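Everything below, folded, please.
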Amino acid sequence: MTAVQSTAPAIRAPFVLLLRVSAVLTMAVMLWQPTMAGLFTTGRVSYLTLHDIGAGVAALLAALDVVAAVLLRWPGRGSAALIPHAVAMLVLVGVQMALGFTQLVAVHIPLGVLLFGMALGFTARAFARRKS
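Modelled structure (predicted):
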C-alpha cells in the first residue's frame, strides 16, 4: 500500500501540468477575445476575423479543460470539483459563439466578461495546492 501512495504524485504530475497549461491558455484566449473585438471597433475588419478565429480556439481550449479535469480526476487521482467548472465554461463558450454569430451584443459582451472571470477562477483553482 505504501508503494501505491508514494507513486501517486508521480502518476498525477503530467495531468496536473496538462490542466495548468490548458487553464492558462484558456485564460489568455479569454483576454485576447475582447482585445480583438475592441480593436475591431476602430474600423479594421481584420480584427473581427481574428476574433472569430479566437472563438474557435476558445472552444477547443475549453474542451481541453474538460478533458484535463477528467483525466486528473479519473481514476481517483484528484478532486472532481474542477469538472463542473470546466463543463460550464465549455457550454457557455458555445452559447457565446452563438450570440456572437447572431450579433446579440447586449448579451454577448456581459457573457464574455463572465467567461473571463470563470477562466481566471479555473486557472486559480488549477494552481491551488492540493494534498496528493
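
Only C-alpha atoms from now on, for both contacts and neighbour counts.
Will do.

Buried ones in the longest helix seen in the chain, by neighbour count?
When the chain is parsed with DSSP state H, its longest helix is helix 2-40. By neighbour count on 16 or more other Cα atoms under 10 Å, the buried set for helix 2-40 is 12, 15-16, 18-27, 29-34, 36-37, 39-40.

Next, the structure of the following sequence, for comparison with the previous one:
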Amino acid sequence: MPEIRPARRWPIALLRTLTTIVLLQVLIQGALAGGFVTGDVNLLGLHSANAILLILTSTALLPATILLVRPGRGPWWPIVFGVVLWWAIVMQAGLGFARQVGLHIPLGMAIMGLTAALCWWAFAYRTPAPVPAGGPSAPFTAGGPS
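Below you'll find the model as predicted:
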C-alpha cells in the first residue's frame, strides 16, 4: 500500500497570520493618515514608522507564499501576488517619503484592496487532499483514467 502524504497545514496558518498582520497594519496606516490630514501632525511620525514596519512584514509574506507551495502543496500564484503587494508597499513608502500624495493616496487604496483580497483568500483556502507518495494510484492514459 502506498504511503499517503498529507499537505502540510502550517504554511497556510503562517500565511493567514501574516496576511492578518499586514491587513491590520494597512488599516492602521489609513487611520494614522486620516488623523494627520485632519490636523494632528504628531501622527506623521507614527505613520512613517508603521510604513517601515509594513515593508518588513510584507517581506515576510514572500517566504510564506513559497512555503505554501512547498511543503504546503498549495497554488503558485500567491507568490506572484505577494511580490506585487510587496513592490506596491515599497513604492507607497517611497511616494510617502517624497510627499507625492497625489499618487500616495490612490496607491494606498489599491494596497488595501490587494491585502484584503489576499487575506480573504488565505482564510477561504483549504489544503488539498492527501495523495499517495508515488503519485495517484490510478494509471493515466491519453483517454483518461483506465
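
TM-score for this pair?
The TM-score (TM-score structural alignment, normalised by the length of the first structure) is 0.89; 128 aligned residues with a Cα RMSD of 1.6 Å.

Show me what the longest helix of the first structure is packed up against.
Counting contacts by 3 or more Cα pairs under 8 Å, 6 or more residues apart in numbering; DSSP states H and E, helix 2-40 of the first structure is packed against helix 46-73, helix 105-127.

tell me which residues in the following helix or strand past the longest one are buried?
Sequence order places helix 82-101 as the next helix or strand after helix 46-73 of the first structure, per DSSP states H and E. Applying a neighbour-count criterion of 16+ other Cα under 10 Å, the buried positions in helix 82-101 of the first structure are 82-83, 85-87, 89-90, 92-94, 96-97, 99-100.

quick one: helix 82-101 of the first structure aligns where in the second structure?
Helix 82-101 of the first structure lines up with residues 78-97 of the second structure when matched by TM-score structural alignment.

what's the mean deviation for the matching stretch versus the first structure?
Following superposition, stretch 78-97 of the second structure is found to deviate from the first structure by 0.5 Å on average (mean Cα distance after the TM-score superposition for the first structure).

And that stretch, how far out from the chain middle?
Counting by Cα atoms, centre = their mean, to the nearest Å, stretch 78-97 of the second structure is centred 11 Å from the centre of its parent chain.

hmm, who's touching that stretch?
48, 51-52, 54-55, 58-59, 61-62, 65-66, 101, 103-104, 107-108, 111, 114-115 (Cα atoms under 8 Å, 6 or more residues apart in numbering).

can you rerun that using 7 Å?
Here stretch 78-97 of the second structure makes contact (Cα atoms under 7 Å, 6 or more residues apart in numbering) with 51, 55, 58-59, 61-62, 65-66, 104, 107-108, 111, 114.

Endpoints of stretch 66-81 of the second structure, how far apart?
11 Å (Cα to Cα, to the nearest Å).

Could you measure from the residue nearest to V105 of the first structure when sequence neighbours are not counted over to L111 of the first structure?
Closest residue to V105 of the first structure apart from its sequence neighbours, by Cα to Cα, 6 or more residues apart in numbering: L99 at 7.2 Å. Using Cα to Cα, L99 of the first structure is found at 9 Å from L111 of the first structure.

and what of A59 of the first structure?
Between A59 of the first structure and L111 of the first structure the computed distance is 14 Å (Cα to Cα).

which of these two has more neighbours?
Between A59 of the first structure and L111, counting by other Cα atoms under 10 Å, A59 is the more crowded of the two (21 against 17).

mind checking what that one lines up with in the second structure?
In the second structure, A59 of the first structure lines up with I55, judged by TM-score structural alignment.

For that match, which residues are in contact?
Neighbour list for I55 of the second structure: I89, V90 [criterion: Cα under 7 Å, 6+ apart].

try 10 Å
Applying Cα atoms under 10 Å, 6 or more residues apart in numbering to I55 of the second structure gives the contacts V22, L85, W86, W87, A88, I89, V90, M91, Q92, A93.

out of those, who's nearest V41 of the second structure?
Checking the contacts of I55 of the second structure against V41 of the second structure with Cα to Cα, the nearest one is A93 at 17.8 Å.
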